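> With the input below, show me the fold.
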Amino acid sequence: MTWRVGIDIGGTFTDVVAIDEETGRRVYEKVPSTPWDPSESFANGLGGLTEHGVSANDTAMVMHGTTVATNAILESKYSEAGLIVAHGHREVLECARQTVPGGFGNIAYWEKPPRVVPLELVREVKGRMAHTGNEMAPLDSDSVRAVAEEFKSMGIEAVAVSLLNSYRNPAHEEAVRAIFAEVYPDCYLTLSSELSREYREYERTLSTCLNTALMPALTRYVKQLSGAIEKSGGTSELFVMQSNGGLVPDADIATQPIKAVLSGPAAGVLAACAFGRVADEPDLITLDMGGTSTDICLIENGRPHMLAEGKIEHYNIKTPMVDITTLGAGGGSIASIVGDDSLRVGPQSAGASPGPAAYGKGGTEATVTDAHVVLGRIPEATLGDGSITVDRDAARQAIAQNIADKLGVSPEEAALGILRLASENMARGISLTSVARGRDPRRFTLFPFGGAGGLHACRCAEIMQTAKVLVPLAPGLACAEGLLMTDLRTDAVYTYVRREDAVELAELQQAYRSIAEEALTAARRDGVDQQRIGVETFLDFRYSSQAYEIRVQVDSHFDGDPHELTEQAWQKAIEQFHDAHERTYGYSYKGQDPVEIVALAAAGIGELRRPPINEVTPRNTTWGDANLGDTQVFFESKAGHQGGWVSTPVYPRDALPVGVSTSGPAIVVQEDSTFVLEPGWSMTVDKNGQILATRD
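This next block holds a predicted model:
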């Protein structure tokens, strides 16, 4: 047997999935995360597979999703870094952009993002490239050498280099690297021209600074992971998920960690695409709710929406990524009373240690999980890896002391308020992901996963008027499983700003072929069979009066060779842009405002063999046979259903009958998650073991 292993480290649990590449057999493992040293839970999860008969010697590939880069940015816990810029551009991070989030009405209250590199560590060097790529003034090598020696003497271990117009001609930045290699070879160095070949100096510089500041920690981290694999006796290759939904060798993430800021969440989205495909549900809205946060993504026609530029916390990052909205609301989110008796949920989290009060590990704060336990929505059983037993009395005490007593209500009413607020916050995130992008959420199916996604799915669907909910077979392990359902991917971008009427097709075709070949070259180096190497190409367009663009796909093929951009394909891409603008914003300027091309992009893809999603063995059982027994659950009142305590059947996930419908309320339990079927809903199990719930 040859195994492929996916390991996703979350804020509370580390999820491990191993798949036999030949048979599709899956083995699951779940261990507590170790936030103080994520590589420890990685090693624990890998070691736990041996109890299931998965040998390290039989493991060909280990795929990993990580939040190390994300958390470092969110918590501002990264290395001190220096920055080298062109003469006269020392305050590039202060200048930033003239836009103000929420409009200029907020200008009196808005604070610009905190500097990644303090002003006192920014150094200017003389030399200048024109926007055409021609050298206007030679690089002052002596000043670069002096800066390198200064940073070395100061003990600054990481340095970012972002020179003006280097996206067009990187010669000066490459000369800086050559000097550093001579003077300060141990320095972690990032060239903006290698990270992003796009214009917009502020975003390129900011991304380069963040990447540089993350390099020391991520380099050490991937070395620890490789060491854990070797210690287990394995020789498998380690690949890391990127924010764009593709894998790269671990060495690539060590040098460009900024590309992994949405590593874990992107894997879950890829799993949703695969599971939606076999369920004939190509249009999904994912709801990935873990212990610390909730990630939401829109999938249309089986593909997730992508961004050419993403945002993490306060920072705009110049790297392709899956379009994911992240909310500070998870199962461990802490509920508190603020101001004038106002209830707030999150963004603070109880995390893995001590965790919610219901975990019985010393937690005393009231959390979303505790609210579910108080209302009977999580039965008194074990959670996660089986080491956590639900303590209902501790959960009730935490809700009473922190919330109910202060508001003068019962613990049940307080718990219901916590869940109502958490669900409303998630519904707002769903709206930002769908309505704000010109999509009607009512025509999509909600896809909940993560340990807590199934607890809120029906309620969120009701708020957004979504008619269907699709729950995968192992929702708490979907991100780890998604790591095994994606391909190797390397992105390349080239700035090319022309108005439609000024484009010379021959010049555009040359640039198009060049960027496609660059992406293909990157894909070939990873040892994938030639017939499994492909390229996807894109063009970024905008109207000439606009500042930002929309990306449209031009081509996708797997014959290992870049195709030509024909006149017909060029005109079709322009029409696609008009349609995309109309679909997203409700209008287009077709025939009114000239179209402008801004950039060409390509993704080199090394297609990996997809492990099969097996059908479950049909069970000759009924819902009555599967019932573990009824339990009392507190539900909110709504049209047609009286609220309060309701006798509710509890079903084990592995005993559900296939193809037979049942009505809510009901609770489906499994080791990695719980699904609550609200009153007014029905559910059935499909051939792959997925639950399809529909509103009555």
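
> okay, CA-based contacts and neighbour counts for the rest of this
Fine.

> so what's Ala308 up against?
Lys318, Thr319, Pro320, Met321, Arg551 (Cα atoms under 8 Å, 6 or more residues apart in numbering).

> So which of those residues are in strands?
Met321, Arg551 (DSSP state E).

> one more to put side by side:
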Amino acid sequence: MSYALGIDVGGTFTDAVASDGAGRIVSAKTPTTPPHREVGVMRAIEEIAGELGIDIGELLSQTDYIAHGTTASINALVQGTVADVGLIATKGHRDSIYIMNAEGRTLGRSAHEIQDTLRQRKPAPLIPKHRALEVTERIDHAGKVLVPLDEDEVRDVARSLVDQGVEAIAVCLLWSFKNAAHEQRIRELIHEIAPDMYVTLSSEVSPRIREFARTSTTIMNAQIGPRLRMYLTPLQKQLEDHGLKGPLLVMQSEGGTITADRAPEHAITTVGSVLSGGVIGGMRMAEQLGHRNVITTDVGGTTFLAGLIVDGEPVMAPGSVVNQFPINAATIRVHTIGSGGGALASVDAGGNLRLGPQSAEAVPGPACYGNGGTRPTNTDANLVLGILSPHGLLGGRKPLRMDLAREAIREHVADPLGLTVEEAAIAIHEVQNAQAGDLLRRSVVQAGYDPRDFVAYAFGGAGPAHCAGYCQDLGVREVVVPLGPVASAFSAYGLAASDIVLSAELSDPSAFPVDHTVLESHYARLEADLQRALDRQKVKFQEVVMQREIDLRYSMQVNELATTIPETGFTERTGDEILERFEEQYERINGSGAGYREAGVQAITYRARAKASLDFPVVLPDIAPASSSDPAGALREERHVCLDSQTGYVPTPVYDYARLRAGHEIAGPAIVDVPTTVVVVPAGVTGRVDRLGNLVLSYQ
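As a prediction, the model looks like this:
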């Protein structure tokens, strides 16, 4: 028997999924164990082995690969627990990272925050100026060497940084994306002085025009690369010591994996790894269910995440922003807010109820966990409302304390607002739904799509408890709650079902359309680079598909749109076809008639992506059909539940998911208890169990 494993290390829980490739899938959920997250990973694998009736050594020895999504990279950047990094820049250009291209006050900010000019602030610099040094060299915009590299100066600069105790060095030279020779020589000179120094080059990590974004990406890669290596290397060894023969793969922001031994070199691509798993899982499930357009919603312990799948493929973005600094790394476009199950509820100075973005995280967790947390969370509110079973989570293995939940809500929300505990709890619940619904509307509509053309998928530990509420006003046709063997470990399922995905890009700003021979030359180079990178993965592929896109913009504009390139060969008509696609996309986002070809169009960056499928089918199995639609045989109990402030507490049937079958229908209000989550079916909503064991919610 062979297995594929997916491991999703979240802020609160570590989820694991194993598939045998023949339709059997089992999952496990254990608390995350910061700062030693590998402990939680091994515990999750042990639980998976137990579910399969074998020991961990036997499981790992039969595992083809493990796909791992980790919060290590993003948490390190957000919390500032990064390596001490030095920067080597072209003389006269060190300060680009501090000037921030005049956009440092607005990057990553909402429209409301941007308008509040008096409160705009630049973020703290990525590195102090005494660790940002310069060397003499100059390459021009065409890649021609104008001033040779001063190698003696490089040695002096490298020794200075080593003497300052840096753990990594970022090298970002002007126009290096056109000619990387000077950066590559600097790395050689650094390693003559410090052979084990972690060195990252902008020409390898971010070969794009725009000096500030390229420098910030390179520095952040150097900040997290050494720590990611410190996490992955011992984890891989521990797995191999327990019998793992296959590779450990790490999920990247763009929705595919890379081998663990290569991941630290490209650490910045793993920043969104745990955000991508759920979207990839949604894509795989959509393939089985025949859905082309899907809104994926993931409510974990810490965050609420929303992604889009259009025509069967995730919607991508060329980069992202962390702590007001840009990251040049292709990513699945995922919108997020700090509004998960562990989001802290509070009352601000103006007497307004706030939920998040701060989280109780895994330690101490919500007050009801009894681990020392004293502040109320969304989870505490759901317990008071009767949504969560008083018997606890994880099939009763995680007991919940009603008294601690009520006391936390009373002290921090109810008393300050003059409400009862129950009124405060439903207010927290409704704020959660409102925040999530607002994010969904913005993420779908602002991308130029109509929500009525989509189906929503809702997963994560808290997603099924809230999805009917936050999707109600969105206008989607139906909400699919993935249950069955993946339940709240849906992101881990997405990891196990993911492909190897690598990308390569180059910037060559010019007027567009360009001659088809230019396209042929650029993509031949990019695809050759990708093939060499695939050869280094040491993984068996079933199929490799190359995708091409180009970043275009109207002249005098500053933002580009990634535009796909026809899959057929390049002809004299290819440039015009690409231009038509760009204008169609531009008008979908900005409105009919917004395009203006007379302004001229510019090509900025060319990109190729290799998607290599692993020779392992990870599919969800069909479940047994019911003899009738009546779910009475699955009724477990009736308890008083409050699902909205107008109705209050009402006797509500609670169904045992383990006894539901395909074709069963549940009329709201109702609760469906699953060992790792709970599904809320409000009044006016019908839940139907589909052939994969999902609960499909439809509004009447």
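
> sorry, back to before: what's the closest of the contacts of Ala308 of the first structure to Pro35 of the first structure?
Met321 (24.6 Å; Cα to Cα).

> Point me to the helix or strand that includes the residue nearest to that closest one when sequence neighbours are not counted.
Of all residues not flanking Met321 of the first structure in the chain, Asn244 sits nearest, at 4.0 Å (Cα to Cα, 6 or more residues apart in numbering). Take DSSP states H and E as the rule and Asn244 of the first structure turns out to sit in neither a helix nor a strand.

> residue in the second structure matching Asn244 of the first structure?
Mapped onto the second structure by TM-score structural alignment, Asn244 of the first structure lines up with Glu254.

> Spatially central residue in the second structure, please.
Most central in the second structure under Cα atoms, centre = their mean is Leu275, positioned 1.5 Å from the mean C-alpha point.

> returning to that earlier point: the residue nearest to Met321 of the first structure and Ile399 of the first structure: what is the separation?
Relative to Ile399 of the first structure, Asn244 of the first structure is positioned 40 Å away (Cα to Cα, to the nearest Å).

> can you tell me how far the residue nearest to Met321 of the first structure sits from Leu225 of the first structure?
22 Å.

> what about those two, which has more around it?
For the pair Asn244 of the first structure and Leu225, the greater number of neighbours falls to Asn244 (26 against 19), based on other Cα atoms under 10 Å.

> distance of the more buried one from Thr490 of the first structure?
9 Å.

> cool, and Lys687 of the first structure?
Counting by Cα to Cα, the gap from Lys687 of the first structure to Thr490 of the first structure is 35 Å.

> Please apply the same query to Ile337 of the first structure.
47 Å.

> what about the two, which has more around it?
Remark: of Ile337 of the first structure and Thr490, Thr490 carries more neighbours, 22 against 15, as counted by other Cα under 10 Å.

> and that one, what does it touch?
By Cα under 8 Å, 6+ apart, the neighbours of Thr490 of the first structure are Gly246, Val248, Ala519, Ala522, Ala523, Ala603, Gly604, Ile605.

> again, only this time at 6 Å
Thr490 of the first structure makes contacts with Ala603, Gly604, as judged by Cα atoms under 6 Å, 6 or more residues apart in numbering.

> what residue of the second structure takes the place of it?
So, by TM-score structural alignment, Thr490 of the first structure is matched to Leu502.

> Can you verify my assumption that Ala16 of the second structure contacts Val26?
No - between Ala16 of the second structure and Val26 there is no contact under Cα atoms under 6 Å: 8.4 Å.

> Mind checking which of the two has more residues around it?
Comparing Ala16 of the second structure with Val26 by other Cα under 10 Å, the one with more neighbours is Ala16, at 35 against 21.

> Not including adjacent chain positions, what is the nearest residue to the more buried one?
Using Cα to Cα, 6+ apart, the nearest residue to Ala16 of the second structure is Ile7, at 4.6 Å.

> and the one you found, what pairs with it in the first structure?
That one, Ile7 of the second structure, aligns with Ile7 by TM-score structural alignment.

> if I look at Glu287 of the second structure, how far off is Gln547 of the second structure?
Taking Cα to Cα, one finds Glu287 of the second structure at 19 Å from Gln547 of the second structure.

> Trace Ala533 of the second structure over to the first structure, please.
Using TM-score structural alignment, Ala533 of the second structure lines up with Ala522 in the first structure.

> check which helix or strand covers that match.
Per DSSP H and E: helix 505-524 holds Ala522 of the first structure.

> average distance between that helix and the second structure?
Its matched residues in the second structure lie on average 2.1 Å from helix 505-524 of the first structure after superposition (mean Cα distance after the TM-score superposition for the first structure).

> Could you point out the helix or strand that follows that helix?
Helix 505-524 of the first structure is succeeded, C-terminally, by strand 533-543 (DSSP H and E).

> So which bits of that following strand are buried?
Neighbour-count burial for strand 533-543 of the first structure flags Ile533, Gly534, Val535, Glu536, Thr537, Phe538, Leu539, Asp540, Phe541, Arg542, Tyr543 (criterion: 16 or more other Cα atoms under 10 Å).

> so who does the fifth one touch?
The reference is to Thr537 of the first structure. Contacts of Thr537 of the first structure (Cα under 6 Å, 6+ apart): Gln553, Val554, Asp555, Ala601, Ala602.

> The same query, at a cut-off of 7 Å, please.
Residues in contact with Thr537 of the first structure (Cα atoms under 7 Å, 6 or more residues apart in numbering) are Ala516, Gln553, Val554, Asp555, Ser556, Ala601, Ala602, Ala603.

> What strand or helix carries the residue in the first structure sticking out farthest from the centre?
Ranking residues of the first structure by C-alpha distance from their mean position (Cα atoms, centre = their mean) puts Asp142 at the top, at 42.9 Å. Assigned by DSSP H and E, Asp142 of the first structure belongs to helix 141-154.

> how near is the match of Asn244 of the first structure to Val17 of the second structure?
For Glu254 of the second structure relative to Val17 of the second structure (Cα to Cα), the value is 21 Å.

> any idea which helix or strand carries the equivalent of the residue nearest to the centre of the second structure over in the first structure?
Structural alignment (TM-score structural alignment) places Leu275 of the second structure against Pro265 in the first structure. Assigned by DSSP H and E, Pro265 of the first structure belongs to helix 263-278.

> average gap between that helix and the second structure?
Counting by mean Cα distance after the TM-score superposition for the first structure, helix 263-278 of the first structure comes out at 1.0 Å.

> Right, I'll call it a day here.
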